[in-house]
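Participant: take a look and give me a structure for this.
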Amino acid sequence: MDEKRAREVLEATGLGAGAELVSLGENAVFAVERPEGAGGSFVAKVGRGSPDLAARAKRELAVGAWLADVGVPAVRPAAGKPWLVDGHPVTLWHRLPDAVRPSEPRDVAELLNLVHALPAPPFALPPRDLLDGVERWLRLAGDAIDPEDAVYLRGRRDGFAASAAALVPHLPQGPIHGDALPRNVMVGPDGPVLVDLETFSSDFREHDLVVMALSLDRYGLPEERYDAFVAAYGWDVREWDGWTVLRGARETASCAWVAQHAPTNPKALAEFRRRVRSLRDNDPQVRWYPF
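Facilitator: Below you'll find the predicted structure:
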């Protein structure tokens, strides 16, 4: 989905006038004004056209309302249900104040301690299926990627799915964020706040911790920042035998996620090739770059 299509979808909801693009990735995010002239500023998220993403958008709004009720600092929904335009879900959120500083891994750990202490919400959360999007992303990549690489990633997906199903967790299972990275935390005047709630799940809490361990290994996170994350959370997931399985599943998904951008972005294609080559070579030291 490009900006033009996202704006067409937003226009159909009545939120498009004066909308300013904030980011374009898995969703298109726009700063918008509510048509009824309600006070404050808002953010609209336009999702890709897919039935499962429409259900996920509805659940994300429910998660935001629930976190508000239980007092976890997180972005708050400004509408109770999504718009649906030609299969594209659109959700509306209260815009957060500007960040006072960049978020750090320790900020993520502080919020994870709050989330991981929560009981189940009054609605169903799905398991965290890291590999669920692999087929869709590879399909979107189409002929832009080597077919043999697509076959390789599908096989890797299936292997790690089977291995993950056999894991025994160290921590109690329950609500997790699902994509616990500093980019999904904003530090405002009142402290760190969770954003991007669409991957909230009920599963191994270790899922949220493996994210930062992979950042250390693949994305150049400095050792001292990882140590600060561990100190703030209170446990290092690398002490658990199963962490390499969740790491492998996440690497597979991250590689396929980049592939979907390959048809229109040469940098994405180059990054995809770097990632898949490092997986084929079983070389965990190859640096990956955020995209």
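Participant: could you use CA atoms for every contact and neighbour count after this?
Facilitator: Noted.
Participant: show me what counts as buried in the helix or strand where A65 lies.
Facilitator: Using DSSP states H and E, A65 maps to helix 51-70. For helix 51-70, burial by neighbour count (16 or more other CA atoms under 10 Å) applies to 53-54, 56-67.
Participant: over to stretch 3-14?
Facilitator: Buried-residue list, stretch 3-14, by 16+ other CA under 10 Å: A6, R7, V9, L10.
Participant: can you check stretch 161-177 too?
Facilitator: For stretch 161-177, by 16+ other CA under 10 Å, it's A161, A164, P169, G174, P175, I176, H177.
Participant: using the three-state scheme, assign the residue nearest the centre of the chain.
Facilitator: For the chain, the residue nearest the mean C-alpha position is D179 (4.3 Å; CA atoms, centre = their mean). Taking DSSP: H, G, I helix; E, B strand; the rest coil as the rule, one finds D179 in the coil state.
Participant: quick revisit: residues making contact with the helix holding A65?
Facilitator: 47, 73-77, 79-82, 84, 87-91, 121, 197-200 (CA atoms under 8 Å, 6 or more residues apart in numbering).
Participant: rerun at 6 Å
Facilitator: R76, P77, K81, P89, L197, E198 (CA atoms under 6 Å, 6 or more residues apart in numbering).
Participant: ok, stretch 175-193 next?
Facilitator: If you take CA under 6 Å, 6+ apart as the criterion, stretch 175-193 is touched by 73-74, 99-100, 103-105, 194-195, 199-202, 205, 208.
Participant: just the element for the closest residue to A79 other than its chain neighbours, please.
Facilitator: The shortest distance from A79 to any non-neighbouring residue, by CA to CA, 6 or more residues apart in numbering, is to L92 (5.7 Å). Secondary structure from DSSP H and E places L92 in strand 88-94.
Participant: for S254, see how far away D132 is.
Facilitator: 12 Å (CA to CA, to the nearest Å).
Participant: and of the buried residues of stretch 3-14, the nearest to V151?
Facilitator: Nearest to V151 among the buried residues of stretch 3-14 is A6, at 30.8 Å by CA to CA.
Participant: what's the next secondary structure element after the helix holding A65?
Facilitator: strand 83-85.
Participant: how about this one, so we can line them up?
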Amino acid sequence: MVAGPLVVPAPAPPDIDVLAATFGLDATGAEVVRAATRHVVVFPASRVRTFAVPGGTTGPRQEAAVAALLADAGVPAARRLAGPAPIDGWLVTAWREVPDVDRDAVADPATLAALAARLHGTTGVLDPRGLVECDPLGAGLAQLEVAIPAGRTTDDELGILRRAATRLEPVWAAAVERARALAAAAGRGDEVDEADLAVDGGAVLHGDLHAGNVVIGRDGPVLVDLELAGWGPRSYDAAPTVAFVRWYGRPDDDLDAFDGAYGAPLTARAREHRLDEVWALWSTCWCVANRHRSAAMEDEARLRLVTVDTGEAPRPWALR
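Facilitator: Below you'll find the predicted structure:
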């Protein structure tokens, strides 16, 4: 699980002028574009955006480590400028904007799969020892440490999420262990089934791979929001696509499109090993932690809590 609980900062997220001074940015036209558990400010004059999360978590340092690894490997992903820096009880990182983003372009399942294949193919040969591990359940529970002081989530609702995490912990642990065993066998020079390696093997994962975390820039699609990235079982990067079909009402064709572009039945394996449920729990915890932000988020949190509790969605999920 995530090392150490999140600490809710007081009084407020870092001021724009403080962020600008810390990172040497031009504050002209700067604005807050997301006021949630991950507080995001855009500095258009410097072509930089900052991400702040409550202090007391290792997440930003892990994100920075993965970003450096992906930069060295040439994977098209967000590039860190500086940080994490502790500011007013928050940990803040600064990231370069992707050049010439097409705001109307949306990554389809084939694009997501192609990015996953490149990411996994580049990093799957790395020795997993010493690499930051992807930990979606720990990240989800850490979100609840933010939700509790906000006072909008009942003990019964917190119990639903914690029981789900307990139920899914062996599911995630088994997937990680399969990846570790394959990595160990390959490292020893043992004969390894390539089909198993393609879907169960380990690599650096994005950890939250859906269309909202990919932007289409001047040089093509780029992975952004690496907050959950780390080493783990490859099929987990297909879990959001499976969850979007299962809970958001996306067409089944998305699964075939993803697997076809990836070159292996990644979504099938994610379904088989219930990794879509792992991702859904992380996503639900995030939504619950941010439910006070709007009426729509509150409604979505209630919907997801019912889904996690019963295994059935009364209606399609909407927010990402």
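Participant: tm score of chain vs chain?
Facilitator: Superposed pair, TM-score by TM-score structural alignment, normalised by the length of the first structure: 0.84. Supporting alignment: 282 aligned residues with a CA RMSD of 2.9 Å.
Participant: one step back: aligned partner of the residue nearest to the centre of the first structure in the second structure?
Facilitator: Residue pairing (TM-score structural alignment): D179 of the first structure is matched to D208 of the second structure.
Participant: what of G234 of the first structure?
Facilitator: G234 of the first structure maps onto G263 in the second structure, by TM-score structural alignment.
Participant: what number of residues lie near its match?
Facilitator: 14 (other CA atoms under 10 Å).
Participant: distance check, it against G202 of the second structure.
Facilitator: G263 of the second structure is 16 Å from G202 of the second structure, by CA to CA.
Participant: please apply the same query to G89 of the second structure.
Facilitator: 35 Å.
Participant: so what's the closest residue to R128 of the first structure other than its chain neighbours up against?
Facilitator: The spatially closest residue to R128 of the first structure, leaving aside those adjacent along the chain, is S201, at 5.4 Å (CA to CA, 6+ apart). For S201 of the first structure, the contact set (CA under 6 Å, 6+ apart) comprises L125, P126, P127, R128, P175, I176.
Participant: filter these by whether they're kept in the second structure.
Facilitator: Retained in the second structure by both residues aligned by TM-score structural alignment, their matches' CA atoms under 6 Å are the following of the contacts of S201 of the first structure: P126, P127, R128, P175, I176.
Participant: related to what we said a few turns ago, I'd like the distance between the match of G234 of the first structure and G201 of the second structure.
Facilitator: Counting by CA to CA, the gap from G263 of the second structure to G201 of the second structure is 14 Å.
Participant: R269 of the second structure now?
Facilitator: Distance from R269 of the second structure to G201 of the second structure, by CA to CA: 11 Å.
Participant: same deal with R162 of the second structure?
Facilitator: 28 Å.
Participant: repeat for E194 of the second structure
Facilitator: Taken as CA to CA, the span from E194 of the second structure to G201 of the second structure is 9 Å.
Participant: if we can go back for a sec, quick one: the strand holding L92 of the first structure to the second structure mean distance?
Facilitator: By mean CA distance after the TM-score superposition for the first structure, the fitted strand 88-94 of the first structure averages 1.7 Å away from its aligned residues in the second structure.
Participant: what range in the second structure matches that strand?
Facilitator: With TM-score structural alignment as the criterion, strand 88-94 of the first structure aligns to 90-96.
Participant: and what of stretch 154-162 of the first structure?
Facilitator: Going by TM-score structural alignment, stretch 154-162 of the first structure sits over residues 162-170 in the second structure.
Participant: figure out the length between the terminal residues of stretch 282-291 of the first structure.
Facilitator: One end of stretch 282-291 of the first structure sits 21 Å from the other (CA to CA).
Participant: sorry, back to before: which of the buried residues of helix 51-70 of the first structure lies closest to N282 of the first structure?
Facilitator: For the buried residues of helix 51-70 of the first structure, the nearest to N282 of the first structure is L53 (32.6 Å; CA to CA).
Participant: the closest one and F30 of the first structure, how far apart?
Facilitator: Applying CA to CA to L53 of the first structure and F30 of the first structure gives a distance of 18 Å.
Participant: same question, G133 of the first structure
Facilitator: Counting by CA to CA, the gap from G133 of the first structure to F30 of the first structure is 24 Å.
Participant: ok, the two, which is more surrounded?
Facilitator: For G133 of the first structure versus F30, the count of surrounding residues by other CA under 10 Å is larger for F30: 24 against 14.
Participant: so that one, which state does it fall into?
Facilitator: Classified using three-state DSSP, F30 of the first structure is strand.
Participant: ends of stretch 313-320 of the second structure, what's the gap?
Facilitator: With CA to CA, one end of stretch 313-320 of the second structure sits 15 Å from the other.
Participant: so how far is that stretch off the chain centroid?
Facilitator: 19 Å (CA atoms, centre = their mean, to the nearest Å).
Participant: cool, stretch 308-318 of the second structure as well?
Facilitator: For stretch 308-318 of the second structure, the distance to the chain centre is 21 Å (CA atoms, centre = their mean).
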